[in-house]
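Q: Below is the structure, and that's it, no one-letter string:
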């Protein structure tokens, strides 16, 4: 695909991540600032049926959202996206990039604790030639279970349609609820240390 190719047919007509961002506003939209813990939505605020298909949201911060991938490569596959529509990492502004960097380690620890899988990939694609399907900046946190890649390749295939199954709504709701609980604990530790960022 050339740089001048028309991407309208490659990308979806509307951005599903922008739809999720609109349906799950940040707490700071009604206050001057928000605490870290308020960025993890309550059960009521995280109602997955606010959008179609359902969205299992873990985090709704001023600049960042996190939610379960609805076509996960493995159980616990999480997407971490910018709230504002940005196509590529190079398009992120300072505050957005900073907040993504702040939340990624907390979300990675959350995924590892909930799934019991301590090895994981963090993958980020920019543009259609780099396997970016949704033209909105997002990072994949993909737990890698105990089995090892085939010795011949010594690496996992990052993406492939044959490897992905639809997320079951019941399992998604249960998994997201557990992840929000663990993420609240991770945030509590950050706030308890009085370091980093007590407020967003």
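A: Yep, it's here. Just so we're clear, the structure is a prediction, and the values are computed from it rather than from any experiment. Numbering: from 1, shown residues only.

Q: C-alpha from now on. contacts and neighbour counts both.
A: Noted.

Q: who's in contact with residue 82?
A: If you count contacts by CA atoms under 8 Å, 6 or more residues apart in numbering, residue 82 has them with 63, 64, 65, 96, 100, 136, 137, 138.

Q: change it to 7 Å
A: Counting by CA atoms under 7 Å, 6 or more residues apart in numbering, residue 82 makes contact with 63, 64, 65, 96, 137, 138.

Q: Could I get the contacting residues of the closest residue to residue 111 other than its chain neighbours?
A: Distances taken as CA to CA, 6 or more residues apart in numbering place residue 76 nearest to residue 111, at 6.2 Å, with adjacent residues excluded. By CA under 7 Å, 6+ apart, the residues touching residue 76 are 68, 111, 115, 142, 143.

Q: Quick check: residue 76 is in a helix.
A: No: under DSSP: H, G, I helix; E, B strand; the rest coil, residue 76 sits outside any helix and is assigned coil.

Q: quick one: it and residue 146, what's the gap?
A: For residue 76, the distance to residue 146 (CA to CA, to the nearest Å) stands at 14 Å.

Q: Presented hereafter is structure B, for comparison with structure A:
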């Protein structure tokens, strides 16, 4: 049962739900390929979840959203108040307030995409170190009550860290993401994500 602190953002005005609506998942026909035995068909189905540049117009939502992934149960996009360059949010497509509210298939899909997106963030940001942070509830610093994971690159040098409130929980000094920079960065992440997925076709089976 959600507490009063969890109800400060009605689902019908949830910004993450707006992003999910603006960037739908692939068609059923495309997704159905994932259930076939062909490795190439599965990879093609996964790549279908990466929106094309033409379909990724950041002006589809207000404020702008810079989409990277739009799968059946998971969406990923740039944080518009990034802590570092390449700060990505990975959220459930459906409105789930806390991790405990996620369904089994959502958890499985999230578990698949998180390591893949972590590799993408690491490659594009050039940072081999990163945090994956997930908050549940207002007292745990969850600002938007919709399940999401932060992938936050940790570059080698961060000037005057000790003098700033720069924490792993999403608070501190954060600047708005410029639209032009956001569009360019998201496009690069989509390109690298497609490359990472393509590698799976030739990867050895476990």
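A: Now that the structure is in, tell me what you want to look at. From a predicted model like this one, the values you see are computed outputs, not experimental measurements.

Q: Any idea what the TM-score is?
A: Once superposed, chain against chain, the TM-score is 0.86 (TM-score structural alignment, normalised by the length of the first structure); 191 aligned residues with a CA RMSD of 2.4 Å.

Q: To which residue of the second structure is the residue nearest to residue 111 of the first structure aligned?
A: Aligned against the second structure by TM-score structural alignment, residue 76 of the first structure finds its counterpart in residue 86.

Q: for residue 188 of the first structure, same thing?
A: Match for residue 188 of the first structure (TM-score structural alignment): residue 198.

Q: Where does that match sit: helix, strand or coil?
A: Look at residue 198 of the second structure: counting by three-state DSSP, its state is helix.

Q: hey, where'd the helices end up in the first structure?
A: With DSSP state H as the criterion, the first structure has helices at 16-23, 94-115, 169-193.

Q: Adding distance to residue 5 of the first structure as columns, could you present these in JSON lines?
A: Below are the helices of the first structure laid out as JSON lines (distance: least, CA to CA, whole Å):
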{"stretch": "helix 16-23", "distance to residue 5 of the first structure": "22"}
{"stretch": "helix 94-115", "distance to residue 5 of the first structure": "28"}
{"stretch": "helix 169-193", "distance to residue 5 of the first structure": "37"}
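
Q: Distance to residue 31 of the first structure and mean neighbour count for these - can I get that in JSON lines?
A: As requested, those are exported to JSON lines (distance: least, CA to CA, whole Å; neighbours: other CA atoms under 10 Å):
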{"stretch": "helix 16-23", "distance to residue 31 of the first structure": "17", "mean neighbour count": "18"}
{"stretch": "helix 94-115", "distance to residue 31 of the first structure": "18", "mean neighbour count": "17"}
{"stretch": "helix 169-193", "distance to residue 31 of the first structure": "19", "mean neighbour count": "18"}
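
Q: Any buried residues in stretch 79-90 of the first structure, and which?
A: Within stretch 79-90 of the first structure, the residues scored as buried using 16 or more other CA atoms under 10 Å are 79, 80, 81, 82, 83, 84, 85, 86, 87, 88, 89.
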